[in-house]
Structure formats: structure tokens, C-alpha cells
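1. With the sequence up front, the predicted model follows.
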Amino acid sequence: MAVATMTVTVPAMAQNVAPPGATACSGCHGPGISDAVVPPLHGRPPGEIVGAMQDFRTGQRPATVMDRIAKGFTDEETRAIASWLSQQP
């Protein structure tokens, strides 16, 4: 008796779908933007991004708007965004 198995593959694009809120970062932190005041985030280590967001949220890091933006994300959302950004070229 033959048994058929089925594997489900997810297209590469679907695996790399940005979590909610992540694409909004590219307005100021887009790839290729090398301004020292607003650094690019693509390819950065997730821990670095999460740490910065926590510092903005608590007021440990000076900000113009990032303190308010950071307060709009939960820790889980921040980690998901940071992970996604770190994987972007």
C-alpha cells in the first residue's frame, strides 16, 4: 500500500511579511539612508533595535518623536519588528 505525503511550503515572500508597524519605520529609517541622526535599521541586530526602543519608551534616550512612537508598541511587537528589520538587506 502506498502512502502519499504532502508537504506544504510557504513562498519566501510570505515568510518575510513585515509585522504590523514595521513598514512605518522606513519613512525615516529606510535602507540606504545613512544620516547619522536617523540611522538605517535594515540589517541591524534585533537586540540593538529592541534596546533603543526600550530606552526611548522609558526616556533614557533623548528623542523628538521616537519616545511617543516607542510607547505605541508592546514588547512583543517591538521584538517582532526588530527581528524583521534585522533580516532586511
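-> Perfect, thanks for sending it.
2. Please count neighbours and contacts with C-alpha atoms only from this point.
-> Fine.
3. Not including adjacent chain positions, what is the nearest residue to Lys71?
-> Arg57 (5.3 Å; CA to CA, 6 or more residues apart in numbering).
4. So what touches the host helix or strand of the one you found?
-> Assigned by DSSP states H and E, Arg57 belongs to helix 46-58. Outside helix 46-58, the residues that touch it by CA atoms under 8 Å, 6 or more residues apart in numbering are 41, 61-63, 66-68, 70-71, 78-79, 82-83, 85-86.
5. hmm, back to that, burial check on the residue nearest to Lys71, number of neighbours?
-> Applying other CA atoms under 10 Å, we find 20 residues neighbouring Arg57.
6. Report the contact partners of the residue most central in space within the chain.
-> For the chain, the residue sitting closest to the mean C-alpha position, by CA atoms, centre = their mean, is Ile81 at 2.6 Å. Contacts for Ile81 (CA under 8 Å, 6+ apart) come out as Ala18, Pro19, Pro20, Gly21, Ala22.
7. got another, please set it beside the one above:
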Amino acid sequence: MMRTPTPSALTRRPWAPALALALCAWAGQAAAVDANSLRTRALAATCAQCHGTDGKAVEGEAMVRLAGLPEDYILSQLMAFRNGQRQATIMHQITKGYSQEQLETLAKYFGSKK
């Protein structure tokens, strides 16, 4: 059975409250980073059916490999699909379902892949 420390035990370790606070802050930041990373990967997974996992399309297939393309190029193409400047069979409709922030996130994600 675990014992709750007495106040005197805490006063003998004046650094304990600061350590506890630092650990809580670190855990909160880690959880936020993990949540953001998971959100980004889930968003990118919606592209996997056509463009492959992590944007790594199969060599020799008709779909464009997104992984490693420059972020600004990816975003400009997504925006061109969205506003009708670039013709497509389905991408013009797909891009309209995403917010500007989501398209920027996708461009950054695929641009960072190799």
C-alpha cells in the first residue's frame, strides 16, 4: 500500500513542488504534440488511397508521389485544384472539403517526407 507523503517530507524536499509542476507541464506539452501529430497523420491518411502511404505512390503508377515535393509547390497545386485553375477528375472536389489550414498542413507534411 502506497503512503501519502507527510507535509514534513515535502518540506525536506523544497524542490519537489517545482519538479512536480515541471513534469506536469512537460506531460501536457507532450500530449499536445502527440495530438497534433496524430491529427496531421490522420489528415494525410485521407490521401493514401490514391497517393500511397505518406505520399509515397507506387513507382510506375499514374498517381503523383507527394512525398518530398516542395511544400509551396504542393500548396499551390492544391489551391489550383480548389479554385478550378487546374483541371482534375476528382481533386477539385476533394480540395474544397478542406480548410486553408488543412491544405497548408498537408503541404507541410508531404513536403517533409522523403
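-> Alright, I've got the coordinates. What you see is a predicted model, and the numbers here were worked out from it, not measured in a lab.
8. ok, the contacts of Ile81 of structure 1 in structure 2, which still hold?
-> Compared against structure 2 with both residues aligned by TM-score structural alignment, their matches' CA atoms under 8 Å, the contacts of Ile81 of structure 1 retain Pro19, Gly21, Ala22.
9. Give me the buried entries from those residues.
-> Listed as buried from those are Pro19, Ala22; burial here means 16 or more other CA atoms under 10 Å.
10. Mind putting the kept ones among the contacts of Ile81 of structure 1 into TSV with secondary structure and distance to Gly30 of structure 1?
-> Formatted as TSV, these follow (DSSP: H, G, I helix; E, B strand; the rest coil; distance: CA to CA, whole Å):
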residue	secondary structure	distance to Gly30 of structure 1
Pro19	coil	16
Gly21	coil	14
Ala22	coil	11
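11. Nearest to Asp35 of structure 1 among the kept ones among the contacts of Ile81 of structure 1?
-> Closest to Asp35 of structure 1 out of the kept ones among the contacts of Ile81 of structure 1 is Ala22 (19.6 Å), distances taken as CA to CA.
12. Now the counterpart of the closest one in structure 2: closest residue in space that isn't a chain neighbour?
-> Ala22 of structure 1 maps onto Ala44 in structure 2, with residues paired by TM-score structural alignment. Distances taken as CA to CA, 6+ apart place Leu106 nearest to Ala44 of structure 2, at 6.2 Å, with adjacent residues excluded.
13. Now name the helix or strand holding that neighbour.
-> Under the assignment here (DSSP H and E), Leu106 of structure 2 is part of helix 100-112.
14. Where does that helix end up in structure 1?
-> Counting by TM-score structural alignment, helix 100-112 of structure 2 corresponds to 75-87 in structure 1.
15. residues of that stretch that come out buried?
-> Glu77, Thr78, Arg79, Ala80, Ile81, Ala82, Ser83, Trp84, Leu85, Ser86.
16. What of stretch 58-70 of structure 1?
-> Across stretch 58-70 of structure 1, burial judged by 16+ other CA under 10 Å covers Met66, Asp67, Ala70.
17. quick one, helices of structure 2?
-> 7-11, 16-45, 48-51, 71-83, 91-96, 100-112 (DSSP state H).
18. Tell me which residue of structure 2 matches up with Val65 of structure 1.
-> Val65 of structure 1 maps onto Ile90 in structure 2, by TM-score structural alignment.
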